[in-house]
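Novice: using only what follows, build the 3D model:
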Amino acid sequence: MCGICGWVSFDRDLGAPDARRELAGMTATMACRGPDDEGMWVDGPVGLGHRRLAVIDIEGGRQPMTLTEDGRTALALVYSGEAYNYRELRERLAAAGRRFETSSDTEVVVQAHREWGRRDPRDAVRELNGMFAYALWDAAARELILVRDRLGIKPLYYYPTEHGVLFGSEPKAILANTGAERVMDLDGLRRTLGFVADPHNAVFRGMREVPPGFVVRVSRDGIQELRYWQLADTGHTDDVPTTVRHVRELLDDTIQRQLISDVPLCTLLSGGLDSSALTALAARFSPERIRSFAVDFVGYTDNFKPGAGRGTPDAPYVQDVAKFVGTDHTDITLSTSELADPDVRAAVRHARDVPITMGDIDSSLYLLSRAIRQRSTVALSGESADEVFGGYPMFHDPAYVKADTFPWLGGVAVRTETTQRLLDPGLVGKLDLAGYIDDLYRTALAEVPELTGPAADDPHERRMREICHLFLTRFLPNLLDRKDRMSMAVGLEVRVPFCDHRLVEYVFGTPWAHKTFDGREKSLLRAATADVLPQSVVQRVKSPYPSTQDPGYDQMLHDGFAALLMKRDSAVAPLLDAHAAESALTAPPTDAVFGGIRLALEQILTLESFLSEYGVTVSI
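Specialist: Next comes the predicted model:
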């Protein structure tokens, strides 16, 4: 895994010393993502920067990587991610006459574009199975190609300029260039509060994400976004037993592919169905005893209080799986003082790059990743199983299903409204967050593929397909981005086998009755993996990622917010309603008016730090 960045400016030579310094500065911001090596490549109007986390072909996989023909550079690549089918592609390319100098997957990507992508780069990208974000300069065509994987596992941002583009794995790489403005407008604030993925809104004005499943072409003629992949109705005809068998076959194949690594590998284990199935299957295929890691909090299990969709603590189930599977297991137990540590919170904000926060859930994932990185370089995680197999309670609650909005906002809306109550009423009116979210919702619905066959006339099947699509395209990217940022901030590569596009396509196309054939959530996944799991986990009800229940953490937020209100010159002060903000300090966490106060305080404190630390101008 790596960090990439670059700059194309068709009106100048980026080999000039001042331009090289800017490119070097951009590249340096990616050091956490790539602690093992760095490189730059410049040729006329293009400059590419790379920071490397060495995982495959430690010696031969250095970047930027070039392909030379007739003594001249034909292609230059900076690449982040893994192509899990690179060995098969290498064999096909070798059979077609391509010659290789390394054993890295990066060189396979370069050669794939030369062999299959001459007419259309999307033809080469479609051959890849993996998580990736990369930039390819075609010297003959004088164009830059930006590519992002199908589900958006790896991040990639770009910023159009008058004469070209800036790009990077994270916004901080782009902002290191003097050509990028540090401005957040109303849309940026809407994205911060909305909790709906929107690649066209990267918080900073003028900045965008390369959308998942897209290629972006940059030439003198302008910038084009071209789709190479999207979910479709497959006309699923397999019965339930056949579907279950095929899901297992896909999981077996996917996990075997994703165990390939030249550095130590482990799994993230929560004791839920997803991570437990992943760990159990990885243990079956790993040539060595698999390592597993879990996060816990001091006193959490002993003082646990059910609530918020969480009926049980994770620890007993984690131990059941570790014993049943035989993993080399380690619990990472965190204290409130660690979660509240100002240096940790600052590191999390720097990793996030934008003022979007999930509070202590971000901090605990960062600390977990940091602890794991001392023993492993690669980790397998269970992200997307809930979105793919229908695991969230919202899939199964008629009120959420019928709601004419994103299903998850039924629960988040209260917390969003709480934050808005702290903002200046005039600003809230300008934001029109409800209208913004509704526009995103209507756009997202328009992308849902039409159903075919008998299902086309079933309103409930249609609605459940819509909900599955919404979760995969507008909710999951938020979780993938969080996991990528917190792990790569400490140089840990996290792989997500449930995001394999073949599995996603197959399960997306199955009827809702298949996904719930046993009357429970994630029926297909449970049936496909029950034979490798302890019964306690097979029967366990869905439980979310844990959040600390220590009141000391809430007190830390309260004190931080009180201190913020004392700073009359704070960056966020012009955005707040002073009276409402003062009232929030006296509202208990369960107050009906200030429900969700913890996240509201987190959001305001994060926004203040973001504006001041990044030197961002608010344009409203």
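Novice: contacts and neighbour counts: CA atoms only from here.
Specialist: Fine.
Novice: wait, doesn't residue 386 sit right on residue 392?
Specialist: Yes: if you go by C-alpha atoms under 8 Å, residue 386 and residue 392 touch, sitting 6.0 Å apart.
Novice: quick one, which of these two is more surrounded?
Specialist: Comparing residue 386 with residue 392 by other C-alpha atoms under 10 Å, the one with more neighbours is residue 386, at 23 against 20.
Novice: the more buried one - that's part of a strand, no?
Specialist: No: counting by DSSP: H, G, I helix; E, B strand; the rest coil, one finds residue 386 to be helix, located in no strand.
Novice: and it, how far from residue 445?
Specialist: 20 Å (C-alpha to C-alpha, to the nearest Å).
Novice: show me what contacts residue 132?
Specialist: Residue 132 is in contact with 79, 80, 81, 82, 83, 147, 148, 149, 153, 154, counting by C-alpha atoms under 8 Å, 6 or more residues apart in numbering.
Novice: can you say which helix or strand has residue 529 in it?
Specialist: helix 523-529 (DSSP states H and E).
Novice: name the nearest residue to residue 494, ignoring sequence neighbours.
Specialist: Spatial nearest neighbour of residue 494, excluding adjacent residues (C-alpha to C-alpha, 6 or more residues apart in numbering): residue 379 at 4.7 Å.
Novice: another one to check against the first:
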Amino acid sequence: MCGIAGWVDYERDLNDQRAVIQAMTDTMALRGPDAQGIWIDRHAALGHRRLSVIDLEGGVQPMYADADGKTLACITYSGEVYNFVELRDALMQRGHAFRTKSDTEVVLRAYLEWGDACAERFTGMFACAIWDLREQQLVLIRDRLGVKPLFYQPYGRGVLFGSEPKAILAHPEMRARVGLDGLRRALTFARIPGEAVYDGMFEVKPGHIVRVSRDGLSERCYWKLEAREHTDSLDVTIGTVRAHLERIMQQQTVSDVPLCSLLSGGLDSSAITALADRIVRQRDGVPIRSYSVDFAAHGVPFHADMARDAPDAPFVRAFVDQLHTQHTGIVLDAATIGSSEVRHAVVNAFDMGWKAGSDLCPSLYLLLEAVRKDSTVALSGEAADEVFGGYRWFHLPNLYDAPTLPWKASRPDPGRVLSPDLFNALRLPEYWADMHAQLCRAAPALPGETGIAKRKRELSYLGLTSWLPMLLDRKDRVSMALGLEVRVPFCDHELVQYVFDTPWSMKTFDGREKSLLRAACADVVPDAILKRSKSAYPATQDPAYERLLQQRMAALLEHPSPRVRRMFDQHALRGLIDKPLADVSINWDRSDLDHTLALIDWLERYDVELVA
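Specialist: Sure thing, here's the model as predicted:
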């Protein structure tokens, strides 16, 4: 896992632009704390910051391949290709010789052998840029689910690219300009594949390849979800899901550095941790490390709400008592979560706006900061709800029948604190409805599929292509800001496609959410967790956290910047600090306050120019 950056320009000699590519690469320093490298050809410059995970000595980048004294291609690469050993064996049989044991060299050699069709052979999470000296073209490749980010911006006769927008913005001729569409994206709890917040900037779509040549840019899709007839019985389906999970965990527990698992006491993380623990014990003779997060109560009793009907701690204890992992519980308090140091670190990580309300991003940062002290790789349960149908909006008609993004149907409008003119210009409800319609049109369906079956497939597609990318981006930004690689086993494309094909009646065969996952892991997950209903990522219920936010907003309003005066309704902002405190995790007033402060932090930190 690393950070990449680069510049291709067919009208400039980039050999004298080392300082620029160095500045772009330096923005990725937190993503890759172990090493850095720059490679420059006349029309291409590649930068790399490395987090060493596989082949610690040999996997230095950018990495080039040559023949007969001539360089053929050079790669800068981030991520993990889990089937690299099998691919290396296949390439060796075709005459390729390897200098390292890294997956980076396998990806590069695979490109030389199969061209950009190599992407279809990779299993993993990855984003890479390959400069082909033979064709004088750049090839950008991103994994199927978009676990690893990759952004680009056409520029002159070429392109700028990076793991994060800040790498592109570090170019001296780039500006952080955001139009109305970009601001809509920054305010929306969803993503449209390919779109970015900044004007002129794009992301490589998941499962896509972008080619840059003298003739311009072209794009090719190498993978997408399809609707296929599911003919397996229930028992076979449960067994196949389990077989996929065991295959995935065998692949994703390979690491040359310490590995752990994030444990919430929910079904998803418990299944991952239990299966990984079996493999680690057999291979290394020790239990896996696991980590959980909780919040200091300070006399505040837990209050159940629609997101969490019980605290996580008893379920974490039940898991650890039964499986005896090497467990560490991280306890956070409101003062630490709300500290200016933590918020500054989070804002630095989120250069496209910080969409998560409440304390989720700061608390996630603090959890992963503690994890990073002992581990370099962590397993996480993201995507299980999208794959297996865990969210409330899969099950409640008032949400899944809404003519908008289903998760928006129960959320207040995040633009309520903007100036009236700006709020009216954004037309956010119409934007969300249009986004919903656009994504539904793209959703695959079986011939003749109608009614509830078609709608549930649309919901799965919406979750996997619009909601999940936001969660993956959040986990990537926070973890990589700490130099921690987070692997997401439920994003394996074979598992995703198999369960996507499974009819909704089978996904909920026992009348509950995530029935298939629960049945597939029933023998390794404690009964208390199997019986537990879906619970969201925890949030502090301590009113002291909201009090800290109110104090920050009050201080900001004493001397508001010209940008804040121009973009926000000052009366609405003051209204956020006059509301009574609440001790629940789903508190929309607190969420509005937190989200607004995060939005202002982003606008100020990146000197965003609104071009509306």
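Novice: the helix or strand hosting residue 378 of the second structure aligns to what range in the first structure?
Specialist: Using DSSP H and E, residue 378 of the second structure sits within strand 377-379. Using TM-score structural alignment, the residues of the first structure aligned to strand 377-379 of the second structure are 378-380.
Novice: and that stretch, how far from the second structure on average?
Specialist: Mean deviation of stretch 378-380 of the first structure relative to the second structure after superposition (mean C-alpha distance after the TM-score superposition for the first structure): 0.3 Å.
Novice: residue 237 of the second structure: which element?
Specialist: Per DSSP H and E: helix 234-252 holds residue 237 of the second structure.
Novice: contacting residues around that helix?
Specialist: With C-alpha under 8 Å, 6+ apart, helix 234-252 of the second structure has contacts from 82-83, 272, 275-276, 279, 487, 489, 492, 494-495, 499, 506, 516-517, 519-521.
Novice: list buried residues within those residues.
Specialist: Neighbour-count burial (16 or more other C-alpha atoms under 10 Å) applied to the contacts of helix 234-252 of the second structure gives 82-83, 272, 275-276, 279, 487, 489, 492, 495, 499, 506, 516-517, 519-521.
Novice: circling back: show only the entries of the contacts of helix 234-252 of the second structure found in helices.
Specialist: Taking DSSP state H, the ones among those that sit in helices are 272, 275, 276, 279, 494, 495, 499, 506, 516, 517, 519, 520.
Novice: could you check how far the aligned residue in the first structure for the last one is from residue 249 of the first structure?
Specialist: For residue 520 of the second structure, the equivalent position in the first structure is taken to be residue 528, counting by TM-score structural alignment. Shown here: residue 528 of the first structure relative to residue 249 of the first structure, a distance of 9 Å by C-alpha to C-alpha.
Novice: can you pull out the helices in the stretch 251-400 of the first structure?
Specialist: For the stretch 251-400 of the first structure, applying DSSP state H, counting those that start in this stretch gives helices covering 273-285, 315-325, 336-340, 342-352, 360-373, 385-389, 398-402.
Novice: please read the previous query as pertaining to the stretch 101-250 of the first structure.
Specialist: Under DSSP H, counting those that start in this stretch, the stretch 101-250 of the first structure gives helices at 105-116, 121-125, 171-175, 186-194, 240-258.
Novice: please work out which of those helices is packed deepest.
Specialist: Highest mean neighbour count among these (mean count of other C-alpha atoms under 10 Å): helix 171-175, with a mean of 25.
Novice: in the second structure, what range does that helix match?
Specialist: Residue span in the second structure matched to helix 171-175 of the first structure, by TM-score structural alignment: 165-169.
Novice: likewise for stretch 224-233 of the first structure?
Specialist: With TM-score structural alignment as the criterion, stretch 224-233 of the first structure aligns to 218-227.
Novice: got the end-to-end distance for the matching stretch?
Specialist: 26 Å.
Novice: cool, and stretch 295-308 of the first structure?
Specialist: Stretch 295-308 of the first structure: ends 19 Å apart by C-alpha to C-alpha.
Novice: cool, stretch 168-183 of the second structure as well?
Specialist: 18 Å.
Novice: with stretch 321-337 of the first structure instead?
Specialist: 29 Å.
Novice: which residue in the second structure lines up with residue 21 of the first structure?
Specialist: So residue 21 of the first structure corresponds to residue 19, using TM-score structural alignment.
Novice: what helix or strand is that match on?
Specialist: Going by DSSP H and E, residue 19 of the second structure is part of helix 18-26.
Novice: that helix vs the first structure, average distance?
Specialist: Using mean C-alpha distance after the TM-score superposition for the first structure, the mean distance for helix 18-26 of the second structure is 0.6 Å.
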